[in-house]
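Novice: Sequence and predicted model, in that order:
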Amino acid sequence: SWTTDLEAALADPDYPIFFDAAVTHLRPDTLMRAIAAGKHVYTEKPVAPSVAEGLQLLEAAEARGLKHGAVEDKIHLTGWRKLAALVDDGFFGEVRQFRLEFGWWVYDGHDVTCQRPSWNYKKSGGGGLIFDMHPHWRYMIEAALGPIARVVSAAWTATPERVDEQGQAYKVDVEDSTAALVQLQSGAFGTINASWATRVRRDEPLEFQIDGTRGSAIVGLHHCHIQSMAETPAVKWSANAELAVDHRSEWRPAPDVPAGTNSYRVGWEGFLAHVLTDQPFSATLRAGIRDVQLAEACHQSQRAGGWVDMPAIIGA
């Protein structure tokens, strides 16, 4: 059965789990109502507009003994599962640096229809690239490389005007492009560059490169290529001569991993097992709040300038 009556659904004991996939700015209220109704909650990201609001949700859920979870789907895709296997095998040695590049050209809607909904570019709708995508970067980076210690960030609006679904022009009042420098607790540094105003010349719209003392990997959501120390060429470079070297050919595909299933299904199956059998589940609200913490830290750095620390999430 289905209904558009939220209160009736929350009052129905046949539905013990509430899943929130609404727009971001409505999420804290709907999740809190579900928790008050005694529902286990599973939610899309970001779990809340701020760490403080996320902690309120976490405290409320745990006070009622309810299970809780957040969607962290990208690490279940083939590329990231291959990366996880490399990490487990110690392929990288000591990680020295990483970079994450993401984005594509999103048309402004004047001549070609915008490929993304207009709320993504409106503050009133909870838009902005940082809160849209940086929660993903947090769990993807930390799953592979360990905790983030601090971040310094810049953000800007590259496309100041867009056209909405009704054909009306509007001013973009959130960032659509970002750059961040990240330091891990291990001491390694990395960069995050993301934009809705860039053109793709990569194997995938997302590219994550890790460089370690024993080898490197270039990872997308679906593909992963590696170069071990033994395979690393002694590159020679001349500014005045084209060397005609195909550096892409010097990388090889990472070893295969067992076939996976839909990444959202993996998350759902894990959460359902958590609710029904108390199976451990890592992508809890606490993890989702950590996702929000990176986005919040980037905004704070953008406003104030300088580094912002990312201590462990406490509370609840």
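Specialist: Done, it's in. Numbers count the residues shown, from 1 in each chain.
Novice: use CA for all of it now, contacts and neighbours both
Specialist: OK.
Novice: Show me the helices in the stretch 101-250 of the chain, by range?
Specialist: For the stretch 101-250 of the chain, the helices defined by DSSP state H, counting those that start in this stretch cover 129-145.
Novice: now the strands for it?
Specialist: Counting by DSSP state E, counting those that start in this stretch, the stretch 101-250 of the chain has strands at residues 148-156, 161-163, 169-171, 177-184, 189-195, 206-212, 215-219, 224-228.
Novice: Return the most buried member of these.
Specialist: Per residue and on average, the most neighbours among the strands of the stretch 101-250 of the chain fall to strand 215-219, with a mean of 24 (mean count of other CA atoms under 10 Å).
Novice: Below is an additional structure, to be compared with the one above:
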Amino acid sequence: MSEKPVGIGIIGCGNISGAYLKAAPHFPILAVRACADLNLEVAQAKAAEFGVAARTIDQLLADPDIEIVVNLTTPQAHVPVGLQAIAAGKHVHSEKPLAISVAEGRKLLDAATAKGLRVGCAPDTFLGAGQQTARALIDAGRIGRPVAGTAFMMVPGHERWHPNPDFYYAKGGGPLFDMGPYYLTTLVNMLGPVARVTGTVAAAYAERRIASGPRAGQVVPVGTPTHITGTLAFASGAVVTLVMSFDIPAHRHAPIEIYGETASLSVPDPNIFGGELQISVPLPERKVEWQTETTGHAYGDGNYRIIGVADMAHAIRAGRPHRASAELAFHVLEVMEAVERSGQEGRPIEIESRCARPEPMPVEPAFGRAAA
């Protein structure tokens, strides 16, 4: 690619920032100018690890060489930090979720629109080989018209491994807002927007005990649902069952399955870029076998958790829409909020927003080397 590199600055130097900084060199369009954190020592340690500059947040926002702010703060800070970046004239790419409420998310989008700036949002795993190949199979008619599906993410609580899990159990956390964006973004990429939802919500435990790190033994109160079931009625007519839980010791469901008129598709974990796809093949006497499908797209052999930013950077230079868009993230946010509200109010809820499916990724590597 011959475009002038786009300067980016990272705000928030916690656990996920390492994955972004490790993947950044694989995309020549990106030039990491600096990283920042409320705790400057944390930023300095991350900067030293990856050979970039450490700055205060104000210094980073004032840097004219930074065009995109990559917002890797906790969910509760996504909109406040995003609004700061927009006020400073920067495009914003946020970690998921876009916001902790639809009302907050709308503020961010309105502010960006008013200044002619872009907003992007994780997850960008749907741009990887696993999910792109799944979409290509559906678009090619390999399973016929999709009529139904299932999506399961059920694990024990994050307090078992995370040293500071508090935000997972506050508003904007929980399994739906933490992991739901991966599953819902993948589903919308494959099937289009959601039209209506119903939900049921619960919390098996009132508090969680931290199991590792310097706070081991401390108790975290639970302030959000930790087991959520939902039925998603897509505008296309497909109906998908969704289960997101931090209350389950183990299970044997596939992450995502899509059921078509003529065949079924087992889709890999949407939290990774690759994975194995399987498609059902009918046999005599009403028997079925599952056939592994080759993932023919690029970016399936590693962790490319900055590819959405790279796509945004190329889109800025080319004047085209970016794929991990504000419209997609806002739609997913509205669906998540509606599932929770449906569970609390005991009624179906119509989804007001609509978003176009993002353009498919090219089969060949388009943004840089395809090995991370």
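Specialist: Nice, thanks for sending it over. As the structure is a prediction and not an experimental result, all values here were calculated from the model.
Novice: Can you calculate the TM-score here?
Specialist: Comparison of the two superposed chains (TM-score structural alignment, normalised by the length of structure 1) gives a TM-score of 0.84, and 293 aligned residues with a CA RMSD of 2.3 Å.
Novice: follow-up on the earlier one: indicate which one of the strands of the stretch 101-250 of structure 1 is closest to Ala254 of structure 1.
Specialist: Proximity to Ala254 of structure 1 (CA to CA) singles out strand 224-228 among the strands of the stretch 101-250 of structure 1, at 5.1 Å.
Novice: Check which helices and strands the closest one sits against.
Specialist: Packing partners of strand 224-228 of structure 1 (3 or more CA pairs under 8 Å, 6 or more residues apart in numbering; DSSP states H and E): helix 78-88, strand 215-219, strand 252-253.
Novice: Deepest-packed of these, please.
Specialist: strand 215-219 comes out most buried of those by mean count of other CA under 10 Å, with a mean of 24.
Novice: For that one, which outside residues touch it?
Specialist: The contact list for strand 215-219 of structure 1, computed with CA atoms under 8 Å, 6 or more residues apart in numbering, reads 79-80, 83, 91-93, 207-211, 224-229.
Novice: Taking the chain centroid, which residue in structure 2 is the extreme one?
Specialist: Most distant residue from the mean C-alpha position of structure 2: Glu285, 41.5 Å away (CA atoms, centre = their mean).
Novice: ok, now how distant is the residue nearest the centre of structure 1 from His40 of structure 1?
Specialist: Centroid-nearest residue in structure 1, with CA atoms, centre = their mean: His136, separated by 0.7 Å. Counting by CA to CA, to the nearest Å, the gap from His136 of structure 1 to His40 of structure 1 is 23 Å.
Novice: Identify the residue of structure 2 aligned to Pro13 of structure 1.
Specialist: By TM-score structural alignment, Pro13 of structure 1 lines up with Pro64 in structure 2.
Novice: ah, wrong one, I meant Gly215 of structure 1
Specialist: Matched by TM-score structural alignment, Gly215 of structure 1 corresponds to Ala263 in structure 2.
Novice: Same question for Ser50 of structure 1.
Specialist: Counting by TM-score structural alignment, Ser50 of structure 1 lines up with Ser101 in structure 2.
Novice: What of His134 of structure 1?
Specialist: Aligned counterpart of His134 of structure 1 in structure 2: Gly180 (TM-score structural alignment).
Novice: ok, now which ones touch its match?
Specialist: For Gly180 of structure 2, the contacting residues are Met244, Met336, by CA under 8 Å, 6+ apart.
Novice: just to revisit the earlier point, now do the nearest residue to the match of Ser50 of structure 1 once chain neighbours are set aside against Gly174 of structure 2, distance only.
Specialist: Nearest non-adjacent residue to Ser101 of structure 2, counting by CA to CA, 6 or more residues apart in numbering: Glu337, 6.8 Å away. Applying CA to CA, the value for Glu337 of structure 2 to Gly174 of structure 2 is 12 Å.
Novice: Looking at the two, which is more packed in?
Specialist: Neighbours were counted for Glu337 of structure 2 and for Gly174 using other CA atoms under 10 Å; Gly174 has more, 26 against 18.
Novice: Show the contacting residues for the more buried one.
Specialist: Applying CA under 8 Å, 6+ apart to Gly174 of structure 2 gives the contacts Tyr168, Thr224, Pro225, Thr226, Ser245, Phe246.
Novice: Out of the residues you listed, which are shared with structure 1?
Specialist: Retained in structure 1 (both residues aligned by TM-score structural alignment, their matches' CA atoms under 8 Å) from the contacts of Gly174 of structure 2: Tyr168, Thr224, Pro225, Thr226.
Novice: between those residues, which is nearest Gln344 of structure 2?
Specialist: Pro225 (9.9 Å).
Novice: What does the closest one correspond to in structure 1?
Specialist: The equivalent of Pro225 of structure 2 in structure 1 is Glu175 (alignment by TM-score structural alignment).
Novice: re the thing from before, distance to Phe50 of structure 2 added to the contacts of Gly174 of structure 2, as CSV?
Specialist: Listed next are the contacts of Gly174 of structure 2 as CSV, based on distance: CA to CA, whole Å:
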residue, distance to Phe50 of structure 2
Tyr168, 27
Thr224, 35
Pro225, 37
Thr226, 35
Ser245, 34
Phe246, 33
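Novice: Pick the one among these closest to Ala19 of structure 2.
Specialist: Distances from Ala19 of structure 2 to the contacts of Gly174 of structure 2, taken by CA to CA, are shortest for Tyr168, at 19.5 Å.
Novice: I figured the closest one hits Met179, correct?
Specialist: No - assessed by CA atoms under 8 Å, Tyr168 of structure 2 is found out of contact with Met179, at 10.3 Å.
Novice: what comes into contact with the longest helix anywhere in structure 1?
Specialist: Longest helix in structure 1, counting residues (DSSP state H): helix 285-304. For helix 285-304 of structure 1, the external contacting residues (CA under 8 Å, 6+ apart) are 45-51, 54-55, 58, 68-71, 130-131, 134-139, 151-155, 180, 307-310, 312-313.
Novice: Same question for stretch 158-176 of structure 1.
Specialist: Here stretch 158-176 of structure 1 makes contact (CA under 8 Å, 6+ apart) with 108-110, 114, 117-118, 121-123, 127-130, 155-157, 177, 195-197.
Novice: Show me what counts as buried in stretch 314-328 of structure 2.
Specialist: Of all the residues in stretch 314-328 of structure 2, those buried under the rule 16 or more other CA atoms under 10 Å are His314, Ile316, His322, Arg323, Ala324, Ser325, Ala326, Glu327, Leu328.
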